[in-house]
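S.K.: Got a sequence here, can you model it:
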Amino acid sequence: MSKTILIVFGTRPEAIKLFPVVHALKAEGRFRVVTCVSAQHRGMLDQVLEIAEIAPDHDLDLMKPDQTLDGLTAALLTGLGTVMDAEKPDWVIVQGDTATAMAGALAAYYRKLPVAHVEAGLRSHNIYHPWPEEVNRKIIGTIAALHFAPTETSAAALKAENVDPDTIHVTGNTVIDALQWVTKRIEGEPALASGLAEIEARFAGKRIIGVTSHRRENFGGGLESIARAVRRIAQRSDVALVFPVHPNPNVRKVMDAELSGLGNVAMIEPLDYPNFARLIAISEIMLTDSGGVQEEAPALGKPVLVMRETTERPEGVAAGTARLVGTEEDVIVTEIFTLLDDKAAYSAMARAHNPFGDGQAARRIVELLGNVRQSQTR
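M.R.: You can find the predicted model right below:
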């Protein structure tokens, strides 16, 4: 009898990092694969579902304007619990650190269902940076029966928390699987990533910097400082900044106030996955407070400046592919100008080894799920 695997996700990053696992499980043929989306991020999630050709079996459609974290968590617990009661899965798979992932793990625990955690063991060791993701990860780490750690560093973090070493497996990060998959798709179907063609033509001859910023802990003063830094960088005539602006009003009002009307700053709507991969490819530098970009950009040889005080991905900093610059305006500007003007500094980051995987993470995860004994799940 085939095992039923329930895969739970709700945001764009989760969808990107889990669609290779969904594909690999379905290709294996030994599993009954059930997908459930919370739609914690509705529009951005749907973009990935479309390109990955995944039609969810359950769609909770929980996104509401300005919903609180506790309200979202309550809705997730009851909604996901109902799905679990109906499907009675042998395993529940969650990814990363979102409210959906945490609630999925907790709802499974309430039913004594084993949880497999994709991208396990990331730690910043500060419960407010990133917030609330650091605590979400720790909750899932306490519950999970299988921990698919992307790197040896993340595996070591789990072992330091006294997680059973036999349940920890270093698989690489599935984001590299996804990036390789979408890059191959774009090669065969260039129109998938043609959404930036007008901007590329507009900024021909300029050095493009890709920008993303949406961290909750940066709301307020941090975002305002980031916006001022972007404005100062834009004073250079040789650069252009492409900034897909997160739909959260806390982000948009700050960026609109500071950056509207600048000729070499393109503030655009969030990009679908193929076009975001294209943005990384055409950028010289990625300036971000995101987690996933710290993994994706090095895979394409692009330095990453991380506008945060801590990172749960220290492997990139250690390898030299990423650098923490915080949110202080002068520091951001100085670090960007150093990479633009110092060829040796740029080359050192661009050529550093990407520590996040080889594109085979999903295959390893499926093999591990197929080989696990039921006695190991209780």
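
S.K.: CA only for contacts and neighbour counts going forward, please
M.R.: Fine.

S.K.: could you say what helices and strands the strand or helix carrying Thr153 packs with?
M.R.: In this structure, Thr153 sits in helix 152-160 according to DSSP states H and E. The contact analysis (3 or more Cα pairs under 8 Å, 6 or more residues apart in numbering; DSSP states H and E) places helix 152-160 against strand 168-170.

S.K.: just checking, what packs against the strand it packs on?
M.R.: Counting by 3+ Cα pairs under 8 Å, 6+ apart, strand 168-170 packs on strand 146-149, helix 152-160.

S.K.: Try it again at 6 Å.
M.R.: strand 146-149 (3 or more Cα pairs under 6 Å, 6 or more residues apart in numbering; DSSP states H and E).

S.K.: Check the offset of the strand it packs on from the chain's centre.
M.R.: 17 Å (Cα atoms, centre = their mean, to the nearest Å).

S.K.: From the structure, what's the count of residues near the closest residue to Ala120 other than its chain neighbours?
M.R.: Counting by Cα to Cα, 6 or more residues apart in numbering, Ala149 is the residue found nearest to Ala120 once chain neighbours are left out, at 4.6 Å. Look at Ala149: counted by other Cα atoms under 10 Å, it has 25 neighbours.

S.K.: hang on, the earlier thing: buried ones in the helix holding Thr153?
M.R.: Of all the residues in helix 152-160, those buried under the rule 16 or more other Cα atoms under 10 Å are 152-158.

S.K.: could the residues you listed go into CSV alongside distance to Phe19?
M.R.: Formatted as CSV, the buried residues of helix 152-160 follow (distance: Cα to Cα, whole Å):
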residue, distance to Phe19
Glu152, 23
Thr153, 24
Ser154, 22
Ala155, 23
Ala156, 26
Ala157, 26
Leu158, 25
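
S.K.: for comparison, sequence B:
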Amino acid sequence: MDVMLLAGTRPEAVKLAPLVVALEGRDGVRPVLVHSGQHQGMVEQALVPFGLGVDAWLDVPARVSGTQAELVGGLLPALDAQLRSLMPAAVVVQGDTTTGLAGALAAFWLGIPVVHLEAGLRTNDLAAPFPEEGTRQMVARIAALHLAPTEAAAKALRAEGIPEEKIVLTGNTVVDAVLAITARDLPAHDPALALLEMEIAEAGERLVLVTSHRRESWGEPLNQTLSAVRRIVETHPDVQVLFPVHPNPAVRAQVTATLGGVERVTITEPLEYPDLVRALRLASLVLTDSGGIQEEAPTFGTPVLVLREVTERAEAVDAGCAWLVGTDPAKITGTAARLLAGSLCPAATPNPYGDGHAAEKATIAIERLLGVKTTLEQAHS
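M.R.: Take a look at the predicted model:
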């Protein structure tokens, strides 16, 4: 049976990749990875380290306005055509993207079961994060199978009335992805990262990784974060900052205006995924508003300051791996100072988001949804 997996952004591709690999190793199902075209080039780039490629691309008109309405309006007819042509046994959508929402709708309208990977994340505030919180709640209403990354996510789904038999606790496939890339131990591809890694090793310095890309962080919140980063560099002579910047021109201009030319601050293009994993391994501290990095950094015991007022990934905070600091400069610099001084230490606990077997558990759940007997079940039948 064909199982269509839909990706449109790099995070979707990274989290779907381990599931594609796991499905490829099964006899009863065949994964078909479809690119929605939401982020051209980035999905393909993210798949390369896993030895994967895109099986099909949607024929979506070029975007003019860049609005969510325009994107959905282009995606739905293209998805409908692709689904009618392939008629997969199920469609897997990941997380809370516009691609995921459109894919779930198109599949639901054709009576094709929707599998929601990374289901159940909630802040219960439709304004934060926006529009992601609304998107994942809408997908949950029509999904046939909810693959929950944590017990808290599964609990949230139960509280919304999702039947227990439709919820499977798998862990997060991003942990599978991080471990797979780490095992390869690839050298840095980005020249700036390679040079920085060498300088840090020679001088005995420490790396602080900073990322900020969420739409609600743009403008004044980002200004506050940047001032805090500058203060951290000024007060810690042994710290080097690496800041891969979002491609949005306004964000890049904002970051460059405040940190460009500042000693011991390196600004780069967005890192390829193996380089990002390498930076997370090297870092002594991470400042981020990224959901994925909140899940990835605990694999290496790297403490995270979450540059958001609320997070739907509270497990790392609860486990003592991350601290919710928002964009208040005093809170950022104060917490960073304690972590860098060693007076505040991350808990020495396993990654709360999984053990690296999420894709295997998700594959078994999909097979059961489709009535496909596993090798073990076949042997006993």
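
S.K.: sorry, back to before: ok, the buried residues of helix 152-160 of structure 1 vs Gly195 of structure 1, which is closest?
M.R.: Within these, the smallest distance to Gly195 of structure 1 is 35.6 Å, found for Ser154 (Cα to Cα).

S.K.: Quick check: closest non-adjacent residue to that closest one.
M.R.: Gly121 (4.4 Å).

S.K.: That neighbour and Val163 of structure 1, how far apart?
M.R.: Distance of Gly121 of structure 1 to Val163 of structure 1, given as Cα to Cα, to the nearest Å: 10 Å.

S.K.: Between those two, point out the one with more neighbours.
M.R.: Higher neighbour count among Gly121 of structure 1 and Val163: Gly121, with 31 against 20, using other Cα under 10 Å.

S.K.: centre of the chain versus stretch 106-126 of structure 2, how much separation?
M.R.: For stretch 106-126 of structure 2, the distance to the chain centre is 16 Å (Cα atoms, centre = their mean).

S.K.: Trace it over to structure 1 and give me the residue numbers.
M.R.: Aligned using TM-score structural alignment, stretch 106-126 of structure 2 spans residues 107-127 in structure 1.

S.K.: Quick check: end-to-end length of that stretch?
M.R.: End-to-end distance (Cα to Cα), stretch 107-127 of structure 1: 22 Å.

S.K.: Now tell me what touches that stretch from outside.
M.R.: Identification of contacts with stretch 107-127 of structure 1 by Cα atoms under 6 Å, 6 or more residues apart in numbering yields 77, 81, 91-96, 134-135, 144-150, 154-155, 157-158, 311-312, 377.

S.K.: Over to stretch 15-35 of structure 1?
M.R.: Contacts for stretch 15-35 of structure 1 (Cα under 6 Å, 6+ apart): 2-7, 56-57, 174-175, 362.

S.K.: Can you tell me what Ala7 of structure 2 aligns to in structure 1?
M.R.: Ala7 of structure 2 maps onto Phe9 in structure 1, by TM-score structural alignment.

S.K.: ok, now Val43 of structure 2?
M.R.: By TM-score structural alignment, Val43 of structure 2 lines up with Leu45.

S.K.: and that match, helix, strand or coil?
M.R.: Secondary structure state of Leu45 of structure 1, per DSSP: H, G, I helix; E, B strand; the rest coil, is helix.

S.K.: Pretty sure it sits against Thr11.
M.R.: Yes: under the criterion of Cα atoms under 6 Å, Leu45 of structure 1 makes contact with Thr11 at 5.3 Å.

S.K.: nearest spatial neighbour of the aligned partner of Glu224 of structure 1 in structure 2, skipping sequence neighbours?
M.R.: Alignment note (TM-score structural alignment): Glu224 of structure 1 maps to Asn223 of structure 2. Closest residue in space to Asn223 of structure 2, ignoring its immediate chain neighbours: Gln254 at 7.5 Å, by Cα to Cα, 6+ apart.

S.K.: next one: stretch 183-192 of structure 1 to chain centre, how far?
M.R.: 21 Å.

S.K.: Could I get the buried residue list for it?
M.R.: Result for stretch 183-192 of structure 1 [16+ other Cα under 10 Å]: buried residues 183, 185-186, 192.

S.K.: Do me a favour and get the end-to-end distance for it?
M.R.: End-to-end for stretch 183-192 of structure 1, by Cα to Cα: 10 Å.

S.K.: Okay, helices next: where are they in the stretch 201-350 of structure 2?
M.R.: Under the criterion DSSP state H, counting those that start in this stretch, helices of the stretch 201-350 of structure 2 are mapped to 220-235, 249-259, 273-282, 291-296, 314-319, 329-341.

S.K.: Structure 2: strands as residue ranges?
M.R.: 2-7, 30-35, 56-57, 90-94, 114-117, 145-148, 167-169, 206-211, 239-244, 265-268, 285-288, 304-306, 322-324 (DSSP state E).

S.K.: quick one: the fifth one to structure 1 mean distance?
M.R.: Read it as strand 114-117 of structure 2. In this overlay with structure 1, the average offset of strand 114-117 of structure 2 from its partner residues is 0.5 Å by mean Cα distance after the TM-score superposition for structure 1.

S.K.: Ok, the last one next?
M.R.: Superposing on structure 1 and averaging over aligned pairs (mean Cα distance after the TM-score superposition for structure 1), strand 322-324 of structure 2 comes out at 0.8 Å.

S.K.: Same question for the shortest one.
M.R.: Compared with structure 1 after fitting, strand 56-57 of structure 2 deviates on average by 1.4 Å (mean Cα distance after the TM-score superposition for structure 1).

S.K.: Where in structure 1 does that strand fall?
M.R.: The aligned range for strand 56-57 of structure 2 is 58-59, by TM-score structural alignment.

S.K.: Show me how far the matching stretch is from its chain's centre.
M.R.: 21 Å.

S.K.: Now do stretch 300-307 of structure 2: everything it contacts.
M.R.: Counting by Cα under 6 Å, 6+ apart, 281, 285-289, 321-327, 346 sit against stretch 300-307 of structure 2.

S.K.: Counting neighbours, what do you get for Val317 of structure 1?
M.R.: 18.

S.K.: Many thanks, we can stop here.
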